[in-house]
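Student: Quick one, structure for this:
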Amino acid sequence: MQFAKPLPSYLVTRYHGWKATTYDENQGWYRRLATEGQRPRAMVISCCDSRVHVTSIFGADQGEFFIHRNIANLVPPFAPDGDHHGTSAAVEYAVTALKVSHLIVLGHSQCGGVQGCIDMCKGKAPHLEEKTSFVGRWMDILKPKFAGVADIDDEVEQARQFERQAVVASLENLMTFPFIDDAVKAGQLSLHGLWTDIGEGGLEAYDPKSGGFAPV
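Tutor: Below you'll find the model as predicted:
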């Protein structure tokens, strides 16, 4: 593959630093993970945003979370159409093979994907409306939820509320998967919706009774 390049030197330096410290001090743990396989208790679906660091937020170690990241932490509805479905495949593996007990959808503040969807809904992002836009077609998953925030005049508040609606949309779509519906009804799996404020370090949880989010 002629287009592949050597790793940047700063990453090579960081790797060797990790290998000489963190790995060296925990060799037994890493080897145990390698030989015994993974047994995560929870799956987390979060955004690709580099500012969202799931393991740091919960102080988690390797092997604790099965993590899937995509634009705006969205889950599409169940669609067994034979096409490529990366998020659906990750969800299927976590629930049916790994038997996770918890499935967490984690949204966040200042989400670029959510803002892109807002711009689409307001007719301000024609490039995302193009059929060839992978981001635009992915954000189509969220567009139906815009009606719930369309009347909010403050743009910052509108975005924050829509970010929370992205979490709700994913929770709703998760329940369209038969194997998730079965696991939830059998008490083998619980779904959780969270939203984190990057700047303030806050964390809110979705309350299905009120239909809103409250600090944890």
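
Student: make it CA atoms for all contacts and neighbour counts henceforth
Tutor: Fine.

Student: longest helix of this protein?
Tutor: helix 155-174 (DSSP state H).

Student: by contact count, what packs against it?
Tutor: The contact analysis (3 or more Cα pairs under 8 Å, 6 or more residues apart in numbering; DSSP states H and E) places helix 155-174 against strand 102-108, helix 112-121, strand 190-197.

Student: now the second one against helix 155-174, angle please.
Tutor: Using axes from the mean of the first three to the mean of the last three Cα atoms, to 10 degrees, the inter-axis angle of helix 112-121 relative to helix 155-174 is 100 degrees.

Student: one more to put side by side:
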Amino acid sequence: MSEAAEIGQERSAALLPERLVAGYEAFLSGRFAREHERFEHLASVGQNPRILLIGCCDSRVSPEVIFDAAPGEIFVVRNVANIVPPYGPNGDHHGTSSAIEYAVLALRVTHIVILGHASCGGMRAYAEAERDPYFKPLSAGDFIGKWISLIAPAAERLGPVDEPIEVYSERLAFASIIQGLANLRTFPAVANLEKRGILSLHGAYFGIAQGKLLALDERSGTFIPVSPDAHAATFAEPRF
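Tutor: As a prediction, the model looks like this:
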């Protein structure tokens, strides 16, 4: 390696966390090298994903990893607790709503998936505040406190927190996904396209520890395992 290259490498390593630099180098020699033509194609013609996925910021729940997605396949928006706010155009800043609008009207996606997950910190924070009025780590004046207040309609349907917080938080996660779908339908474009059969809405839930994926059957209001045979086969043989 030349002296100039060594200096350049040292400077780049100082500008980003070492983990990211190492990961980028692995990406260059691995996936980017294997899929270079795909990246060139995406750069020249633009993106054309068919799926908008609304997920949580939680670092353990990466949609691209869970669904083994290639670049350009899924348009992903992530926020705290995978919340979908109701339609409400006003002077505020609406990151998630703008992503929904762009995906539906500009990209013309044909599916929207809300992906919740186990052990969600946002759900637990809301549940703990509901159970104990003195437990207010996130006030209504904070960004997160105001944001997770959008969980309230889902919590109201569950009733008082009268069970272990871990159990209630998981039930709240499921209820919030259902509420999120209802909120999606308050967006005029979403409601119109779904009514015309052009757009489909879906709810899903990922169990981190065992990798189990559940999908919502809206007719029954229940979450059903996805690909149970494939999941069972993963654990049928010793993995290590």
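
Student: After superposing, what score do the chains get?
Tutor: The TM-score (TM-score structural alignment, normalised by the length of structure 1) is 0.93; 211 aligned residues with a Cα RMSD of 1.4 Å.

Student: sorry, back to before: will you turn the helices and strands packed on helix 155-174 of structure 1 into TSV that also has distance to Phe146 of structure 1?
Tutor: Formatted as TSV, those follow (distance: least, Cα to Cα, whole Å):
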stretch	distance to Phe146 of structure 1
strand 102-108	16
helix 112-121	7
strand 190-197	17
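
Student: Figure out the helix or strand that the most centrally placed residue in structure 2 lives in.
Tutor: In structure 2, the centroid-proximal residue (Cα atoms, centre = their mean) is Gly55; its distance is 0.9 Å. Per DSSP states H and E, Gly55 of structure 2 falls inside strand 51-56.

Student: ok so, going back, so can I have a markdown table of the helices and strands packed on helix 155-174 of structure 1 showing mean neighbour count and distance to Gln62 of structure 1?
Tutor: Below are these laid out as a markdown table (neighbours: other Cα atoms under 10 Å; distance: least, Cα to Cα, whole Å):
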| stretch | mean neighbour count | distance to Gln62 of structure 1 |
| --- | --- | --- |
| strand 102-108 | 25 | 17 |
| helix 112-121 | 21 | 28 |
| strand 190-197 | 20 | 21 |
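
Student: quick check: angle from the longest helix of structure 1 to strand 42-47?
Tutor: 140 degrees.

Student: corresponding residues in structure 2 for helix 155-174 of structure 1?
Tutor: Under TM-score structural alignment, helix 155-174 of structure 1 corresponds to residues 165-184 of structure 2.

Student: List the contacts of the matching stretch.
Tutor: Defining contact as Cα atoms under 8 Å, 6 or more residues apart in numbering, one finds that stretch 165-184 of structure 2 is touched by 83-87, 114-120, 123-124, 127-128, 151, 153-155, 158, 161, 190-191, 201-205.

Student: Number of residues surrounding the counterpart of Ile45 of structure 1 in structure 2?
Tutor: Taking TM-score structural alignment, Ile45 of structure 1 has Ile54 as its aligned residue in structure 2. For Ile54 of structure 2, the neighbour count with other Cα atoms under 10 Å is 26.

Student: Same question for Phe75 of structure 2.
Tutor: Other residues lying near Phe75 of structure 2 total 23 when counted by other Cα under 10 Å.

Student: do Gln210 of structure 2 as well
Tutor: Neighbour tally, Gln210 of structure 2, other Cα under 10 Å: 10.

Student: where's it, which helix or strand?
Tutor: Here Gln210 of structure 2 is assigned to no helix or strand, by DSSP H and E.

Student: Likewise for Ser56 of structure 1?
Tutor: helix 54-58.

Student: ok, Ser98 of structure 2 - contacts?
Tutor: Residues in contact with Ser98 of structure 2 (Cα under 8 Å, 6+ apart): none are found.

Student: which residues are contacting stretch 139-153 of structure 1?
Tutor: Counting by Cα under 8 Å, 6+ apart, 74-76, 113-114, 116-118, 121, 158, 161-162, 165-166, 169 sit against stretch 139-153 of structure 1.

Student: Apply 10 Å and report the result again.
Tutor: 71-72, 74-77, 113-118, 120-122, 128-129, 133, 136, 157-163, 165-170, 173 (Cα atoms under 10 Å, 6 or more residues apart in numbering).

Student: What residues of it count as buried?
Tutor: By neighbour count with 16 or more other Cα atoms under 10 Å, stretch 139-153 of structure 1 contains the buried residues 139-143, 146, 149.

Student: same check, this time on stretch 76-83 of structure 2
Tutor: Those would be 76-78, 80-83, for stretch 76-83 of structure 2 by 16+ other Cα under 10 Å.

Student: Give me the range in structure 1 that it lines up against.
Tutor: With TM-score structural alignment as the criterion, stretch 76-83 of structure 2 aligns to 67-74.

Student: first vs last residue of that stretch, how far apart are they?
Tutor: 13 Å (Cα to Cα, to the nearest Å).

Student: And Val54 of structure 1? What does it align with in structure 2?
Tutor: That one, Val54 of structure 1, aligns with Pro63 by TM-score structural alignment.

Student: ok, now Arg137 of structure 1?
Tutor: Match for Arg137 of structure 1 (TM-score structural alignment): Lys146.
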